[in-house]
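> Test case, fold it:
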Amino acid sequence: MPDRLPLFPLGSVLFPGLTMPLHVFEERYRRLMSELLGPAEDAGEAQQFGVVGIELGHEVGASAAHQLSDVGCMAEVRSVRRHDDGRYDLVIEGRSRFRVEEVDDPDDDRPYLRAATTLIPDELGAGAEEQAERASRLFRVYCERLTGIGIPTEPPAEFPADPLPLSYAVASALVLDQRDKQALLEADHAAARLELASALMRRENRVLTALPTLPAGPLLRREVNLN
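From the prediction side, this is the model:
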């Protein structure tokens, strides 16, 4: 990891092993992408930066004061389309989690944020297998509840069975607010993440059971994140 990791603040949470589309249009983040991709864009080299949640402030606007989450996720560019006007459409994939230690102020040379960071190791935790079985069952019920209110949903055919990737896949798939998503990202290990996800799914399953049937589609529409 670089001594100073470029940061991309978002009002969304990226999880290791999962992908996210980004539309980059703000000048400082165009600058970041230009420096990251540069001549290596067509060379297949891994180009990484840090995605970190915004707890207070806005994604767009040079004057926005960001209060950032303490934990973020390394992002690797998987595909990129550069527009003639300098905008970028990206698909990124989450890699390792990191903890933000110290954030540098932007300056004229680097108008985007950078930070000193520490990688967070991924661990299974005690009881991970049992938690994985429980979370898998609850996720199937969650999908059934969504289908029951008019949003046809099935667990992905290739949903992981191993506790660690499953913990991130479930966390990413659930329709939750950013605070809940961030708590899932920050969980100490896979067992704790699966236990929290199960508690959240029990809550959501109760809510979904009480909802009337909705027009199909709105909750699970994949939104493109704007910088």
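
> For the rest of this, base every contact and every neighbour count on C-alpha atoms.
OK.

> Regarding the nearest residue to residue 48 once chain neighbours are set aside, what is its secondary structure?
Leaving aside its chain neighbours, residue 48 sits nearest to residue 76 (4.6 Å; criterion: C-alpha to C-alpha, 6 or more residues apart in numbering). With DSSP: H, G, I helix; E, B strand; the rest coil as the basis, residue 76 sits in strand.

> Okay, and residue 184 sits in which element?
Per DSSP states H and E, residue 184 falls inside helix 178-186.

> The helix or strand just after that helix - contacts with which helices or strands?
Downstream of helix 178-186, the next assigned helix or strand under DSSP H and E is helix 190-210. For helix 190-210, the packing partners by 3 or more C-alpha pairs under 8 Å, 6 or more residues apart in numbering; DSSP states H and E come out as helix 128-148, helix 163-173, helix 178-186.

> can you tell which of those helices is closest to residue 70?
Proximity to residue 70 (C-alpha to C-alpha) singles out helix 178-186 among those, at 8.7 Å.

> Please generate a structure for the following sequence too, so the two can be compared:
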Amino acid sequence: MDSPSNVSSTESLPLFPLHTVLLPGAPLGLRVFERRYLDLVGECGRTGRRFGVCLILEGEESGAPATPAAFGVEAIIEDFGTEPGGVLTLSVRGARRFRVCRTSARDNGLLVGHVRWCDGPEEEGTGPRLLPEHAVLGTLLGELLQKVGGMRDAPNLRLLEDADWVGWRLAEILPITEEQRLALLQEDDPHRRLQHLLVWMDEE
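This is a model prediction of the structure:
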């Protein structure tokens, strides 16, 4: 964690720690029933702000504030509804990666991260092209997306040649652990992310 003298350039972001890693561009469904998170959703609705999702390193999703991982992803609320009993449901999608420099807790137990945003392409399809040694991963992703159908619209060729996009979508689909997804989230270089995926696939 950074010292107080180095956090002046950080931005505060409410955190929603989970036992799941949210990835850039990936969808995630949430059930919200604790008061602190209901307040958070209301705040996002009033102000247009977003919140961050981090993997829980220690603790639980409900009850006392959990210990979040140092890296997470900004969540954009795309839709919401209610279940019988009044439980709020959210459909969110991952956006920018961030690093948590320090955390604080509000009176209601909600964690707030003081974060720095990580570098990354601003739009899908604008990342670096796949290296020749990773071309097979773009082909694999195209085949997987056809098989899983309905996950998202069929990507165009430009996306299947984008190292950032291919890496995140494979991390979303492949049966890897949450700890492995967190390792990818901490990696700034999209080519190294793809290399990690190749190694893990060879180990299976």
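
> if we can go back for a sec, of all the helices and strands packed on helix 190-210 of structure 1, which one is nearest residue 69 of structure 1?
Nearest to residue 69 of structure 1, of those and by C-alpha to C-alpha, is helix 178-186 at 8.0 Å.

> and for the closest one, what are the contacting residues?
By C-alpha atoms under 8 Å, 6 or more residues apart in numbering, the residues outside helix 178-186 of structure 1 that reach it are 11-13, 15, 53, 69, 71-72, 168, 171-172, 193, 196-197.

> Would you format those as CSV with neighbour count and distance to residue 184 of structure 1 included?
Below are the contacts of helix 178-186 of structure 1 laid out as CSV (neighbours: other C-alpha atoms under 10 Å; distance: C-alpha to C-alpha, whole Å):
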residue, neighbour count, distance to residue 184 of structure 1
11, 19, 15
12, 19, 13
13, 25, 10
15, 28, 9
53, 27, 13
69, 17, 13
71, 22, 11
72, 30, 11
168, 22, 8
171, 28, 6
172, 20, 9
193, 29, 6
196, 20, 7
197, 27, 7
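
> which among the residues you listed gets closest to residue 145 of structure 1?
Checking the contacts of helix 178-186 of structure 1 against residue 145 of structure 1 by C-alpha to C-alpha gives residue 197 as the nearest, at 16.0 Å.

> can I assume the closest one is in contact with residue 172?
No. Shown here, residue 197 of structure 1 and residue 172 do not form a contact pair, counting by C-alpha atoms under 8 Å, at 10.2 Å.

> tell me which residues in the helix holding residue 184 of structure 1 are buried?
Neighbour counts over helix 178-186 of structure 1 (16 or more other C-alpha atoms under 10 Å) mark 180-186 as buried.

> burial of the nearest residue to residue 65 of structure 1 once chain neighbours are set aside, as a residue count?
Leaving aside its sequence neighbours, residue 65 of structure 1 sits nearest to residue 57 (C-alpha to C-alpha, 6+ apart; 5.6 Å). Neighbours of residue 57 of structure 1 under the rule other C-alpha atoms under 10 Å: 15.
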